[in-house]
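J.: The sequence isn't on hand, but the structure is:
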């Protein structure tokens, strides 16, 4: 734990620091048994079995055959929508970052002006993180109408959940020395934050911001499914018309955009966050260029997307009018169907995460540079991970619904494949960061590849794998709440129907249930991680 968290708060009104709980060594076997039992029970509940999966593979292959060869009927329009999607991601992230900076100072224990302010700020951040971005998009579309602005606002509000939390965590990890030195000169609170805190957190904030643009680009490609702008609208139009070759062509465009953006994000993070000892001037120039490019892109986004800056403030009134109509929530209108759909949502998340864990670990190990048998295997594994991660879960859900029919099995398959790509990357990264000493020791006594793997690699990477798996479970529960929008099971279908039929009191009940499910899983997985690692 950092020194900033161990020391008493610098401000008298700040909340006391949180002490890290001691690990519980016996918790892992209990967790493993509980996970197996929960997976079997969840699979039984949604009628997901191996025979269903094998039969469904033939349907998926037939659907893919109908998609070939891919084609783009209107390249100009698709190109414009793709560019629009990219600008939406950038503008949504910029707006979220602007809102997250003051929020982070209020939500950090060592800079908050009062414990009550800290509690409110953290609660708002948690709410933004717990609510899926597509849920925000549906509500904003209902309040503001079909268009790009609801999509941008959905990306911005949901991004505050991540940026606000990580920005605040970075502030809590700052060293107190510079603040004390600045405070001794008699300056006020704001000068103290600007001169002593922001210089310490800026590298972390930049890395988080760039990573969030990458995430928002993936999110923005599906916002068109609910009328919130972007290339997702064209994809949905092709799928509704059963024009599968055109749909595959659009998916390939999305794939190229996301892969290119991810590679660009990796390069930008490496350039900005790994300073050169030999050329500090070059680093300053590159940061200046990046800042200028971001400002120009933001202004261009407002112009190209025809967003009136005033609308970035006037949206609050119509949105509050819709949101307040969800109070009080009506839990009785749907009866037992509401709770059955909520349980189905959790079951989809459990089964898909279990499949993702089992299949991602081998791929992740092969994608680790220090363990992979050879360069060919390494690049094939990394390419597979990149390709799978580039396709959003909702698009995968649409494909499986078209092949397997409506229901939770399609949603489970979609989330499972997405989990393989996401979790395999986390596994590969954790394996590449292990201590090479134990591996060399096993090799020195004649141990082969398998011996090195099971004796030196997996034991070191296991804590990180467990933590990543719990995080994946958290993400899948959040995502499974909206898969029903495309008929892939869970509570999302009831949510979409309640909004479409203007039963906002029912919507309020569903939103509250989604929040409770996601927040409970997040707290549970966080507690387990703190006791295992």
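T.: Yep, that arrived. Predicted model only: the values in this text are computed from it and were never measured.
J.: okay, CA-based contacts and neighbour counts for the rest of this
T.: Fine.
J.: List the buried residues for the longest helix anywhere in the chain?
T.: With DSSP state H setting the assignment, residue counts place helix 75-107 as the longest helix in the chain. Judged by neighbour count (16 or more other Cα atoms under 10 Å), helix 75-107 contains these buried residues: 78, 81-97, 99-101, 103-107.
J.: just checking, next helix/strand downstream of that helix?
T.: With elements assigned by DSSP states H and E, the helix or strand that comes after helix 75-107 is helix 115-130.
J.: Follow the chain on from that next one and name the next helix or strand.
T.: On the C-terminal side of helix 115-130, the nearest following helix or strand under DSSP H and E is helix 133-144.
J.: What residues of stretch 305-322 count as buried?
T.: By neighbour count with 16+ other Cα under 10 Å, stretch 305-322 contains the buried residues 305, 315, 319, 322.
J.: Out of the residues you listed, list just those in helices.
T.: 319, 322.
J.: can you give me the end-to-end distance of stretch 184-200?
T.: End-to-end distance of stretch 184-200 (Cα to Cα, to the nearest Å): 18 Å.
J.: buried ones in that stretch?
T.: So, applying 16+ other Cα under 10 Å, buried residues of stretch 184-200: 192, 193, 196, 197, 198, 200.
J.: Check stretch 379-392 too.
T.: Under the neighbour-count rule (16+ other Cα under 10 Å), stretch 379-392 has 379, 381, 382, 384, 385, 386, 388, 389, 390, 391, 392 buried.
J.: Figure out how far that stretch is from the centre of its chain.
T.: On the basis of Cα atoms, centre = their mean, to the nearest Å, stretch 379-392 is displaced by 17 Å from the centre of the chain it belongs to.
J.: circling back to that earlier point, also compute the angle for the longest helix of the chain relative to helix 115-130, please.
T.: Between the direction of helix 75-107 and that of helix 115-130, the angle (axes from the mean of the first three to the mean of the last three Cα atoms, to 10 degrees) works out to 160 degrees.
J.: And here is the other one:
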């Protein structure tokens, strides 16, 4: 029966407590907005400043439609000058390709050898003391923060022109990434097997070999393959500072203004990157399947009851169990009388074959990269005098120029990250399977992102330098396009990892796909996307330094010029300036992730 409006009781005053439910009972708690904290307000203000800095940098560098239109004529002229492509003779091309692959494989193997003990020292669960862990973490951070071209310049002074320089430079720089990921993998292991070995009296080394390394082995291999892809792209950059292979041949072609050969070599590098991505991806998927198969619980064996007896297990080894002699009581108390080893099944034979092939490939790469014990010994002897050339740091009387170019490098990184964000957000959304309706559309956009990611940023910078001219505009455009490959993939992965429950609830309420995306998917993926965006900015600062090597503006140009005139004290100053900027951005990213966690 309805009650007249004038006789209904007045609505209770709005409180922060739980509202009454039907019949006066307690109802569902009302969702109230939490007050913004000072840290949250400061984080939001910081993000606004970064966004404004990206927009201001794009305006300051004149990254607009007019610049693109004005460069259209140069682009057409460049296409006319690079076609038809002129490839080197087949034998020479094969030699350069193998030299590049040998340098990259040997450098990745060196990074694995150096990173594994550092990771064990840097992980909390495998390190005895805090000072050792702090020292290992510091070495990993420094290896990651120093640009790889700086390692190449120093290695060139020690080892000269050739493959040894690339192996040492890329190997040392890769420790920054590989060591960190290895340490994270070690800290995430299941401690149960290690506790069992410790309880049985195993030493620390036995625990690591028997319980830690077997658990992290798939992650170690996957990280090494991922770093192999990165090093293949880095080898192009290092070719401009004396590392042999396709990168050095590309540098010589650019210096001769032979764009037909330069773009032909760039195409070969691009195809190698695609091939390496495909092979490493297939191996990582095979490792993931193998780990999944191992972790899948086995079905219980069927039991049959013998007449007048206890249940008997039916299996392939029933006859062996039946005929096995009974172990003496003393042997049973001490454990098995003989060591149990894995069976030689097809999986074990396959793993052994792949391991032997990998070892043979690394050995051949060491030979192909001209790595020799005598060369290493000569480099160790020359290390002291070479370090003396880099110390103490000096500005060379151009402190104002270095500061201005460092500011330009930051502008290039901010503008490039902004361009990458504007392009990567829609591409990443269209590549996420839970956003678009058609799986074919998601796969198509994933392929587009993969193709963009396969193009080395240095090649993009060379093209934009020719089209737009020398300066920061080329660097910003190159970083913007290059960021699409990295940020687009990370955005797509973040969107796909969102809990599907809220999106399904909003969709069931009659919302459109666009409304579901902006109300239930993007808000939940935004904290992770923000972390990826800051990581992209961190990467772009380092990349902006490297792109200056080919005339894309910024402090990288000063770095290369100082190395050419043998002012290595100025090189050290540039490195310290870039290192300080990178550490500031990384600290800012860590703080923002903690606030939004």
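T.: Received the coordinates, thanks. Owing to the predicted nature of the structure, the values given are computational and were not obtained by experimental measurement.
J.: Next, the TM-score between them, please.
T.: The pair, once superposed, lands on a TM-score of 0.90 when counted by TM-score structural alignment, normalised by the length of structure 1; 512 aligned residues with a Cα RMSD of 2.4 Å.
J.: that older thread, would you check the span in structure 2 matched by the longest helix of structure 1?
T.: Against structure 2, the aligned range for helix 75-107 of structure 1 is residues 90-122 (TM-score structural alignment).
J.: Next, the mean deviation of the matching stretch compared to structure 1.
T.: Here the mean offset of stretch 90-122 of structure 2 against structure 1 after fitting is 1.4 Å, by mean Cα distance after the TM-score superposition for structure 1.
J.: what's the burial count for residue 175 of structure 1?
T.: The local packing of residue 175 of structure 1 (other Cα atoms under 10 Å) involves 17 other residues.
J.: Actually, residue 122 of structure 1.
T.: Using other Cα under 10 Å, residue 122 of structure 1 has 21 neighbouring residues.
J.: Over to residue 270 of structure 1?
T.: 12.
J.: The one 4 residues further on too?
T.: Here the count is done by other Cα under 10 Å, and residue 274 of structure 1 has 11 residues near it.
J.: What's it aligned with over in structure 2?
T.: Taking TM-score structural alignment as the alignment basis, one finds that residue 274 of structure 1 is matched in structure 2 by residue 289.
J.: Take the buried residues of stretch 379-392 of structure 1 and lay them out in a markdown table including secondary structure.
T.: Compiled in a markdown table, these are given as follows (DSSP: H, G, I helix; E, B strand; the rest coil):
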| residue | secondary structure |
| --- | --- |
| 379 | helix |
| 381 | helix |
| 382 | helix |
| 384 | helix |
| 385 | helix |
| 386 | helix |
| 388 | helix |
| 389 | helix |
| 390 | coil |
| 391 | coil |
| 392 | coil |
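J.: of all those, which comes closest to residue 232 of structure 1?
T.: For residue 232 of structure 1, the nearest member of the buried residues of stretch 379-392 of structure 1 is residue 392. The distance, counting by Cα to Cα, is 10.6 Å.
J.: when you align them, which residue in structure 2 goes with that closest one?
T.: Under TM-score structural alignment, residue 392 of structure 1 pairs with residue 456 in structure 2.
J.: Could you measure from its match over to residue 169 of structure 2?
T.: For residue 456 of structure 2, the distance to residue 169 of structure 2 - Cα to Cα - is 18 Å.
J.: go on, residue 40 of structure 2?
T.: In this structure, residue 40 of structure 2 and residue 169 of structure 2 are 41 Å apart, going by Cα to Cα.
J.: Just say helix, strand or coil for residue 584 of structure 2.
T.: The three-state label for residue 584 of structure 2, taken from three-state DSSP, comes out as helix.
J.: Residue 485 of structure 1 versus whatever residue of structure 1 lines up with it, what's the distance?
T.: Using TM-score structural alignment, the equivalent of residue 584 of structure 2 in structure 1 is residue 520. If you measure residue 520 of structure 1 against residue 485 of structure 1 using Cα to Cα, the figure is 23 Å.
J.: And for residue 503 of structure 1?
T.: From residue 503 of structure 1 across to residue 485 of structure 1, the span is 16 Å (Cα to Cα).
J.: Look at these two and report which has more neighbours.
T.: Taking residue 503 of structure 1 and residue 485 together and counting by other Cα under 10 Å, residue 485 has the greater number of neighbours (24 against 16).
J.: what do we get in structure 2 for the more buried one?
T.: Alignment note: residue 485 of structure 1 maps to residue 549 in structure 2; criterion TM-score structural alignment.
J.: This completes my enquiry, with thanks.
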